[in-house]
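Engineer: build me a model from this:
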Amino acid sequence: MEQAISFERIPTKIFKDSEGASKIAAQEIAQIIKQKEKEGRPAVLGLATGSTPKKVYQELIRLHKEEGLSFKNVITFNLDEYHPMEPDAIQSYVRFMKEQLFDHIDIPSQNIHIPNGQLPLEEIPAFCKAYDEKIERLGGLDFQILGIGRNGHIGFNEPGSLINSKTRLMTLDMSTKLDASVDFGGLEKVPKRAITLGIEKIMNAKRVLLLAFGEHKAQSIVQAVEGPVTADIPASYLQQHQNAVFMIDEAAAANLTRIKTPWVVESVNWDKNTIKKAVTHLALTLNKPILKLTTKDYNENGMSELLSLYGQAYDINIEVFNYLQHTISGWPGGKPNADDTYRPERAFPAKKTVLIFSPHPDDDIISMGGTFQRLHDQGHEVHVAYQTSGNIAVADDEALRFAEFVVDFNDNFDSSNAKANRIYKEAVKFLKNKKDSELDIPSVREIKGLIRRGEAKNTCRFVGIKKENAHFLNMPFYETGTIRKKPIGEEDIQIIVDLIEQIQPHQIYAAGDLADPHGTHKVCLDAIFEAIQRLKHREYMNNCWVWLYKGAWAEWDIDQIEMAVPMSPDQVYKKRIGIFKHQSQKDGVVFQGEDSREFWQRAEERNRGTAQLYNQLGLAEYEAMEAFVRWRF
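Structural biologist: Alright, predicted model coming up:
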């Protein structure tokens, strides 16, 4: 592993998941607090917001409540705040810090410093100067925790920020605003500016810890860790810090050289998966079909060790070509009465009971609509479980239109259901006067949930799924009315356990898409995994296989794919019509993220892209493909 240093210019620790990294980070902070307390000096901490440090703060709260960690000698300085921003607004970092940390520990209120998002523009320069001077008088930051933006920003120091930049008002980069639009319910509602701690103060911190979790951070991580120091990637400045470390999960590490192409870093164990990864990477890099790779290609690209084991490129090429060929199947439920030795799914039982988990009410059709339809058409008993209501992803005007229709209908036809009419009138009144900082009231959330439920039922009718085979789970963790969800709870897991027990499936399909910007997919998947672990001793689970699909934001790398279901042009079009059944998610989607394409466009381009990769590698040419990876529990 020594050679990895030549690629990674910042110490980088990779953890299996965010939980492990967050606990280590919290323990380090706790040690600094305790050490400073022994010295009779305050611990000066630089804090960050967003989803990345939330588990760090949860662990600090646990240490305070269960192990007596005191924050009375702690002084904090937050990295940033939007401008303009009311402190009690849903998106306010003042509110975030209170809810996620400060309200649960014993830190004195006068020791908390957060940029003031309410200041008039003319007062901001003086405030920023005073903010820096407070830090200097305390001897600088003892510890700074950071996240990283997709464009490589730290704090709100956007690309172009200089290493000696001070605390200041910063105009937000378009990519940052697009990411933030998830929290604000639309790009037009995102503030154009933010106050941010300058890079100079970050670089002067005695210890810097940058956390990054998820596939969507992989590109910015590799640029910051392995690329040149440049203002285009502000996080790359940390290469020049004497005591900085990156702590990332496996998904965020995906593009690092030691993960993506480990054979160029060190000697590797050339097992089936590594061979498949190396050969497909080589073929795609050289833009060659697998069967045309030569011994020279292997030798010139760090794979001579593999050649020494096999003797010649031809034998390796054939083996990997066959690996990929065997993943292709038009029978996702298994082909009846067929030799399944080299097929991804079992032939028996010929008719399977299938349970598709859909985190939101449209992930089933968007992510695996062709396979969904194929399973039904090939005679399997298909159930769909919609794990959350999806209500926060319905635009206010869509809910208002729906509610006004019901009110007008009841008024015109003298409905006897006065209670229902009162609820809808209450929702109409609220939506017409709703402020950006307000959470939806329960009646509005119920209406938005009904809209999503109706669309999901419509999709099931279109595919041919029986009404009783559509299960709406409404997992409690989701029902906060905001992007930020509750931690997964026992009730969430038990709902999944009960459904699996009821259906006893031969196949389970679940969303393995951890690039979901809402985080909902990850929580839903965790609940499924935990439920399966609890049930794996049951006899019917011995014959249950779990397949993971990706969502609207990413696809499996081709070397990971274990089942690729091809689609004809007609099947692609039929899937598009199925996606159209979700009218509230068409056109003006609330949480579009940085991708302006509609979901049907994302799905089609991703599915066609997968088919093109197979074709590029020399396999059969299809219109599109949906891809799956098997999870072996």
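
Engineer: rest of the way, CA atoms for contacts and neighbours
Structural biologist: Noted.

Engineer: can you give me the helices in the stretch 201-350 of the chain?
Structural biologist: 218-226, 257-260, 272-286, 295-300, 304-310, 313-325 (DSSP state H, counting those that start in this stretch).

Engineer: wait, which of the ones you listed is closest to Asp513?
Structural biologist: helix 218-226 (14.2 Å; CA to CA).

Engineer: how far does that closest one sit from its chain's centre?
Structural biologist: Chain-centre distance of helix 218-226: 17 Å, with CA atoms, centre = their mean, to the nearest Å.

Engineer: first-to-last residue distance for stretch 316-336?
Structural biologist: Using CA to CA, to the nearest Å, the end-to-end distance of stretch 316-336 comes to 32 Å.

Engineer: excluding chain neighbours, give the residue nearest to Ala350 in space.
Structural biologist: Distance criterion CA to CA, 6 or more residues apart in numbering; nearest residue to Ala350, sequence neighbours excluded, is Pro336 at 4.9 Å.

Engineer: tell me the contacts of that neighbour?
Structural biologist: Applying CA atoms under 8 Å, 6 or more residues apart in numbering to Pro336 gives the contacts 347-350.

Engineer: here's the other one to compare against:
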Amino acid sequence: MKNGTFDETGQKIFEKIDASIYSTASKASKVVASEIANLIRARNQTGQNTVLGLATGSTPLQVYSELVRLHEEEGLSFKRVITFNLDEYYPMHPEEIQSYVRFMNENLFDKIDIPQKNIHIPDGTIPKEKVYEYCKEYERKIDEAGGLDIQILGIGRTGHIGFNEPGSLAKTRTRLVTLDEITRSDAAAAFYGEERVPRQAITMGVGTILKAKKIYLMAWGEPKAKVIKKSLEGEVTEQIPATFLQNHENTKVILDEAAASELTRRKTPWLVGPCDWDEKMIKKAVTWLSLTVEKPILKLTDEDYNQHGMSDILIEFGPAYNMNIHIFNKVQHTITGWPGGKPNADDTNRPERKEPHPKRVLVFSPHPADDVVSMGGTLMRLVEHGHEVHVVYQTSGNIAVYDDEALRYADFISHQSRDSEEKNLFKNLSASVAAKEPGDLDSPEMLKLKSNIRKVEARSACRYCGIPEERIRFLEMPFYETGRVRKSGLSKKDLDLVRDSIQNVKPHQIFAAGDLSDPHGTHRICLEAVQKVLKEMKDKDWMDDCYIWLYRGIWQDIEVSDIDMAVPLSPGERLKKRKAIFKHTSQKDQPKYPGTVSNEFWMVADEKTIKNAKDYDRLGLAEYDSIEGFSRWKI
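Structural biologist: Next up is the predicted model:
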């Protein structure tokens, strides 16, 4: 529908493209795969072909996985399916690790019964002088096949669809394009350095995409939330090519909760229509109102509420004066200098219990460094208050160590050791690095050294924070240990490692990473493992006395309304936290990290905790230097 969509009650809302939101990317992917499979089955029964436009990248992976399952377990046949892929880097040999030919073969085509002649992927080896004619022929083949029945799309942070970057026009067809710098930056991890990312690509045009009979645009995770909001709720503009989909008669946007988080119906639903006003929603609305109108909570008026779609609150709960006091107190009660609970104090309005004291505290850190980057001040405060703090590093983090940094350590070891094997370490690793092509796996020897570097740094940071070595554990969860950016799924061994860590400590508090936007998805998988195990263990006696706190670090902000425990830091404590982060020397002063974070970790950590403090100040609370915020997760 061009001019808007409707929610479950039929009320018109802000979105200009039909969008469905699912709890997880996995569930959403199965829906898309089912729609594709239904069309294929119907066409197969009548002897007709199905023409699919396919995408690459992480977004459609679970769709392809489900289609493969349907083929293997339910006999879905692809013999009458014709495919056209959206794009390919240029130049690009089909056997290169980053090639979309290789991607499609490994994730779909090699696992189904599609005839090779039915597969069409832009050729990244065509001589440049022949590219124009090649692209015209690609368009002709799509038309000859009867046009695209279904086109599946992902979306880039610039709002690109295919490789149609900002500035692309609605009538464009398949062509050679120059890639945006943000697109190349986002691809840097796959190419092992931004300098190796091709500057051009062959892509279907916006016009080619819009000719498809049905389009599914899929997006997963918080990093896509802002561009999804612009694409669905903003004006049509060539600066965000995905907005052209607003003019397509049969486009469906498929989102997980995280990608939908910035949509008006999710972020500020009271602007859309009537809400179910529970305590959580009221806190979210009132803090939003305070920050939006730039007034402290206690100065909000009835008129402020009425002008911002929140009159229902006043009708149901009374005048602004009463509501302001209620929410101000709720926000104020999140603030504590005692993250483990304050002994011998009234804990009625405190986020943590005073008893038992001291507590056994278990901190899960997805990578070495996430603990001190995200909650270093709180970590040191817990130690200072006498709690028994344990830190578990879930993965080795070895792929985040650059080769030259590893060689520096190897050089030191070789010149200090008398062991013959260690004396040759630098020489052997230098030779393996020199022989390595971009995309090649590190040798086992190099991966082990990189893992050890991260362990040494983590132990050093823990010592600085006052955590003894016997309370540090490195799980090296198998899902991570692929040697590549792309990780495996969770296995039984992964879950067993997490389970053992929890069972051994029987903690009164668990801290885990809740920022799910890290570019490689490791935080999301690590949290999934912790939550799965905790759900299994919820009936254990000691679990009745265990609070679970989620922290966020550099990849994702935490909204004030989501903070259940705010731990203020003094300028001196923030400096100590920074020094703890500096112990991770292999992560400091490095080239830009792949993803949305361009500054060093300590700088972003500072920015986010200072922002939290400023938000509390703007709400009319006490003014602090910085605040680490935590949300409580209940099983």
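
Engineer: what's the matching residue for the residue nearest to Ala350 of structure 1 over in structure 2?
Structural biologist: When structure 2 is aligned by TM-score structural alignment, Pro336 of structure 1 is paired with Pro343.

Engineer: next: Val382 of structure 1.
Structural biologist: The equivalent of Val382 of structure 1 in structure 2 is Val389 (alignment by TM-score structural alignment).

Engineer: can you count the residues close to that match?
Structural biologist: 24 (other CA atoms under 10 Å).

Engineer: same deal with Glu195 of structure 2?
Structural biologist: If you count neighbours by other CA under 10 Å, Glu195 of structure 2 ends up with 11.

Engineer: list the contacts for it?
Structural biologist: The contact partners of Glu195 of structure 2, by CA under 8 Å, 6+ apart, come to Ala188.

Engineer: which residue in structure 1 aligns with it?
Structural biologist: Match for Glu195 of structure 2 (TM-score structural alignment): Glu188.

Engineer: how far away is its match from Leu178 of structure 1?
Structural biologist: 10 Å.

Engineer: so the match of Val382 of structure 1 sits against Phe364, correct?
Structural biologist: No - here Val389 of structure 2 does not reach Phe364: they are 10.9 Å apart, not a contact under CA atoms under 8 Å.

Engineer: counting neighbours, what do you get for the closest residue to Phe244 of structure 2 other than its chain neighbours?
Structural biologist: Among residues not flanking Phe244 of structure 2 along the chain, Val236 sits closest, at 5.8 Å (CA to CA, 6+ apart). For Val236 of structure 2, the neighbour count with other CA under 10 Å is 18.

Engineer: so where do the strands sit in the stretch 401-550 of structure 1?
Structural biologist: Secondary structure of the stretch 401-550 of structure 1 by DSSP state E, counting those that start in this stretch: the strands cover 470-472, 507-511, 545-549.

Engineer: and the last one, what's buried?
Structural biologist: It refers to strand 545-549 of structure 1. Buried residues in strand 545-549 of structure 1, counting neighbours by 16 or more other CA atoms under 10 Å, are found at 545-549.

Engineer: tell me the counterpart of Met291 of structure 1 in structure 2.
Structural biologist: One correction, residue 291 of structure 1 is Leu, not Met. Match for Leu291 of structure 1 (TM-score structural alignment): Leu298.

Engineer: make that Lys177 of structure 1, sorry
Structural biologist: With TM-score structural alignment as the criterion, the equivalent of Lys177 of structure 1 in structure 2 is Arg184.

Engineer: please state the offset of the lengthiest strand in structure 1 from the chain centre?
Structural biologist: Longest strand in structure 1, counting residues (DSSP state E): strand 624-631. Here strand 624-631 of structure 1 is found 18 Å from its chain centre; the criterion is CA atoms, centre = their mean.

Engineer: what's the neighbour count on Asp419 of structure 2?
Structural biologist: Residues near Asp419 of structure 2, counting by other CA under 10 Å, number 10.

Engineer: oh, that last question was meant for Tyr323 of structure 1, not what I typed.
Structural biologist: Tyr323 of structure 1 has 17 nearby residues by other CA under 10 Å.

Engineer: ditto for Asp440 of structure 1
Structural biologist: Neighbours of Asp440 of structure 1 using other CA under 10 Å come to 21.

Engineer: which one is the alignment partner in structure 2 of it nearest to, not counting chain neighbours?
Structural biologist: Pairing criterion TM-score structural alignment: the partner of Asp440 of structure 1 within structure 2 is identified as Asp442. Of all residues not flanking Asp442 of structure 2 in the chain, Gly483 sits nearest, at 6.8 Å (CA to CA, 6+ apart).

Engineer: give the equivalent position in structure 1 for the one you found.
Structural biologist: So Gly483 of structure 2 corresponds to Gly481, using TM-score structural alignment.

Engineer: surely its match touches Ser443?
Structural biologist: No - with contact defined as CA under 8 Å, Gly481 of structure 1 does not count as touching Ser443 (11.3 Å).

Engineer: farthest residue from the center of structure 2?
Structural biologist: Most distant from the centre of structure 2: Arg418, at 45.3 Å, with distances by CA atoms, centre = their mean.
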